[in-house]
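Enquirer: need a structure here:
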Amino acid sequence: MNIIHVIVLAIIEGITEFLPISSTGHMIIASSVMGIQSDDFVKLFTVAIQLGAILSVVVLYWKRFFQTLDFYYKLFVAFLPAAVFGLLFSKKIDELMESALTVGITLFIGGVILLFVDKWFNKPDVKEEKEISYLTALKIGFFQCLSMIPGTSRSAATIVGGMSQKLTRKAAAEFSFFLAVPTMFAATAKKLYDFIKDGHVFTGEEIKLLAIGNVIAFIVALLAIKTFITFLEKRGFQLFGWYRILVGGVIIGLYLSGHNLQIL
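Expert: Reported below is the predicted structural model:
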């Protein structure tokens, strides 16, 4: 992995992490095109640069993180299902990550679903996070578990989950962003722990690449979140649905034609 790879992957992470289009699917295509050889550091890098994306949420919504403890209790309740399922099925999740076909199919199916969610959930009555009940937070947390299937998109799963509980598109998207903070932090911490536990020691070059990747992911995610919220309120999910269908179709086509897709 070189500096060009880092810049490209960090930009992709920043754009796709909070959009309902799956960062995993885009990482697969980008890594295949650039010929990145997957190793332990590359796998760690694609998770660790999420810290930059997390920081963008905290910076953009910093006032919301200084509310009552009720805000944090709801995030904790919503985070619990993914934490439990992640620990119980970590090996199975890793196995699924090795399947490019799984990613392509999941992207495609998720795209079809996004074509219709605006019609299915068109009578929202929950406009703000403070109106979300603990039971609703828990249900959204179970939806987040679907994102453990590569290609689903954590953002898509939680936003659709929120809309199914009568949240507006904006409220569902923002709660998805907030929920990303503990979820992505925990995933990054576990990946770092596993990396160090396996005897790896960071080189100076690896630390530099991680720092550059996180800074770029942070800046790009700032722009992506603000643009996404504005677009979502005006246009809904159909464009994202068609885009997912296209990307999923490309991955499936490349896989079936015998291309060796690198899984990060």
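Enquirer: Only C-alpha atoms from now on, for both contacts and neighbour counts.
Expert: Fine.
Enquirer: how close does the nearest residue in space to Thr106 that is not next to it in sequence sit to Leu55?
Expert: Closest residue to Thr106 apart from its sequence neighbours, by CA to CA, 6 or more residues apart in numbering: Gly151 at 5.2 Å. Noted for Gly151: a distance of 23 Å to Leu55, by CA to CA, to the nearest Å.
Enquirer: what about those two, which has more around it?
Expert: More crowded of Gly151 and Leu55, by other CA atoms under 10 Å: Gly151, with 30 against 20.
Enquirer: any idea which helix or strand comes after the helix or strand harbouring Ile15?
Expert: Following DSSP states H and E, one finds Ile15 within helix 3-16. Note on helix 3-16: by DSSP H and E, the next helix or strand toward the C-terminus is helix 23-34.
Enquirer: Report all helices and strands that the helix holding Ile15 contacts.
Expert: Judged by 3 or more CA pairs under 8 Å, 6 or more residues apart in numbering; DSSP states H and E, helix 3-16 is in contact with helix 23-34, helix 50-60, helix 204-235.
Enquirer: which ones are touching Ile219?
Expert: Neighbouring residues of Ile219 by CA atoms under 8 Å, 6 or more residues apart in numbering: 14, 56.
Enquirer: and if we set it to 10 Å?
Expert: Ile219 makes contact with 10-11, 14-15, 52-53, 55-56 under the criterion CA atoms under 10 Å, 6 or more residues apart in numbering.
Enquirer: Could you do Arg244 as well?
Expert: 20-22, 25, 104, 106-112, 114, 151-152, 238, 250.
Enquirer: one more time with 7 Å, if that's ok
Expert: Residues near Arg244 by CA atoms under 7 Å, 6 or more residues apart in numbering: 21, 107-108, 111.
Enquirer: Kindly report the same for Ala186.
Expert: Residues near Ala186 by CA under 7 Å, 6+ apart: none.
Enquirer: Let me know the secondary structure of it.
Expert: For Ala186, the assignment made with DSSP: H, G, I helix; E, B strand; the rest coil gives helix.
Enquirer: any idea how far Asn260 lies from Gly249?
Expert: Here the criterion is CA to CA. By it, Asn260 lies 16 Å from Gly249.
Enquirer: returning to what we had before: which among the contacts of Arg244 end up buried?
Expert: Using 16 or more other CA atoms under 10 Å as the burial test, those include 21, 107-108, 111 as buried.
Enquirer: I figured Arg167 hits Val126, correct?
Expert: Slight slip there: residue 167 is Leu, not Arg. Yes: when contacts are counted by CA atoms under 7 Å, Leu167 is listed as touching Val126 (4.5 Å).
Enquirer: one more to put side by side:
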Amino acid sequence: MDTLQAIVLAIIEGITEFLPVSSTGHMIIASSFYGIAQDDFTKLFTIVIQLGAILSVLVLYFKRFFQSFDFYFKLLVAFIPAVVFGLLFSKKIDALLENPLTVAISLLVGGIILLKVDDWFSHSTETEISYLRAFKIGLFQCLAMIPGVSRSGASIVGGMSQNLSRTSAAEFSFFLAVPTMLGATVKKCYDYYKDGYVLTEDQINILIIGNIVAFIVAMLAIKSFIGFLSKKGFKIFGYYRIAAGIILLIIHYFIHPLTII
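Expert: As a prediction, this is how the structure comes out:
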């Protein structure tokens, strides 16, 4: 991976992390077209730079993170399912990260679901998040371990299924991303070193650049998304996912198999 590729992937991450379109899925597709998707450092990079994007939440919602200890316990409860499933299925998750075809199918199926979400949960208007609601949202978030599902999309839909408003569900999804991606980054780095890899100086610089770019782009994307979501809902993201999924499937079956791009 060179610096330009890292910047492109980081921009994609910053834009898509908080949209229900799957940032990981988009980075897998982009890195596949670059021919670096199966490289071990690329897999590390696509996880680690998500932390840069997520940290933008701490800046934009700084005061909310210090509102009460109860808030932290709710985040912890919501985070637990990701810890359990991540530890149990880490190898299978890594295998899926090499398969752009999985992303294509997930984009298509998820898009169809997003077209219906606003109708299914039009009654969702509450703002209070109980411990049980937090845990259920955490279970929904685990669906995003399948590349292409979208962590933010799964957790927002999970929140709306618990009668939360779109805005409340989206904001809790942002908050939940902080411990989730911090944990994912620590585990991925640990596994990388456990497998005998050592980061070079150039790779460390690429990770730093990637995180900075993802952080800046995500800062610009978050508030725009919240405003758009509260007014327009999910349908446009559903159409986008369906279109992207169909295009990728056409490429796979008629032009070039996605698994070996």
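Enquirer: So between Asn260 and Gly249 of structure 1, which is more surrounded?
Expert: Each of Asn260 of structure 1 and Gly249 has its neighbours counted (other CA under 10 Å); Gly249 has more, 16 against 12.
Enquirer: element containing the more buried one?
Expert: With DSSP H and E as the test, Gly249 of structure 1 turns up in helix 238-256.
Enquirer: Buried residues of that helix, list them for me.
Expert: 238, 240-249, 251-252, 254-255.
Enquirer: how much does it stray from structure 2?
Expert: Compared with structure 2 after fitting, helix 238-256 of structure 1 has a mean deviation of 0.9 Å; criterion: mean CA distance after the TM-score superposition for structure 1.
Enquirer: In structure 2, which residue range corresponds to that helix?
Expert: Alignment of helix 238-256 of structure 1 against structure 2: residues 235-253, by TM-score structural alignment.
Enquirer: Next: stretch 193-209 of structure 1.
Expert: The aligned range for stretch 193-209 of structure 1 is 190-206, by TM-score structural alignment.
Enquirer: Can you give me the neighbour number for Glu126 of structure 2?
Expert: 16.
Enquirer: Under the alignment, what does it map to in structure 1?
Expert: With TM-score structural alignment as the criterion, Glu126 of structure 2 matches Val126.
Enquirer: Kindly report the same for Arg166 of structure 2.
Expert: Match for Arg166 of structure 2 (TM-score structural alignment): Arg169.
Enquirer: Quickly note the distance from that match to Val57 of structure 1.
Expert: 17 Å.
Enquirer: same check, this time on Ala221 of structure 1
Expert: For Ala221 of structure 1 relative to Val57 of structure 1 (CA to CA), the value is 8 Å.
Enquirer: re the thing from before, doesn't Arg169 make contact with the match of Glu126 of structure 2?
Expert: No: if you go by CA under 7 Å, Val126 of structure 1 and Arg169 don't touch, sitting 9.7 Å apart.
Enquirer: if we can go back for a sec, among Ala221 and Val57 of structure 1, which residue is more densely surrounded?
Expert: Of the pair Ala221 of structure 1 and Val57, Ala221 is the one with more neighbours under other CA under 10 Å, namely 29 against 22.
Enquirer: Now check the more buried one against structure 2: what is it aligned to?
Expert: In structure 2, the residue paired with Ala221 of structure 1 is Ala218, using TM-score structural alignment.
Enquirer: for the closest residue to its match other than its chain neighbours, what are its contacts?
Expert: Spatial nearest neighbour of Ala218 of structure 2, excluding adjacent residues (CA to CA, 6+ apart): Gly14 at 4.2 Å. Applying CA under 7 Å, 6+ apart, we find Gly14 of structure 2 in contact with 53, 214-215, 217-218.
Enquirer: which of the residues you listed has the most neighbours?
Expert: Top of the contacts of Gly14 of structure 2 by neighbour count (other CA under 10 Å): Ala53, with 33 neighbours.
Enquirer: outside of stretch 162-176 of structure 1, which residues touch it?
Expert: Contacts to stretch 162-176 of structure 1, defined as CA under 7 Å, 6+ apart, come from residues 121, 123-129, 136, 140, 155, 158-159, 229, 232-233.
Enquirer: ok, 6 Å please
Expert: Contacts to stretch 162-176 of structure 1, defined as CA atoms under 6 Å, 6 or more residues apart in numbering, come from residues 124-128, 140, 158-159.
Enquirer: if we can go back for a sec, show me what contacts the match of Ala221 of structure 1?
Expert: 14-15, 53.
Enquirer: hmm, try it at 7 Å
Expert: 14-15, 53, 56.
Enquirer: residue ranges of the helices in the stretch 51-200 of structure 2, please?
Expert: Along the stretch 51-200 of structure 2, counting by DSSP state H, counting those that start in this stretch, helices occupy 69-88, 90-96, 100-120, 131-141, 151-161, 166-194.
Enquirer: From Ile260 of structure 2, how far out is the spatially most central residue of structure 2?
Expert: Among the residues of structure 2, the one closest to the centroid is Arg151, at 4.2 Å (CA atoms, centre = their mean). For Arg151 of structure 2, the distance to Ile260 of structure 2 (CA to CA) stands at 25 Å.
Enquirer: What of Phe65 of structure 2?
Expert: 43 Å.
Enquirer: do the same with Leu97 of structure 2
Expert: Leu97 of structure 2 sits 13 Å away from Ile260 of structure 2, taking CA to CA as the criterion.
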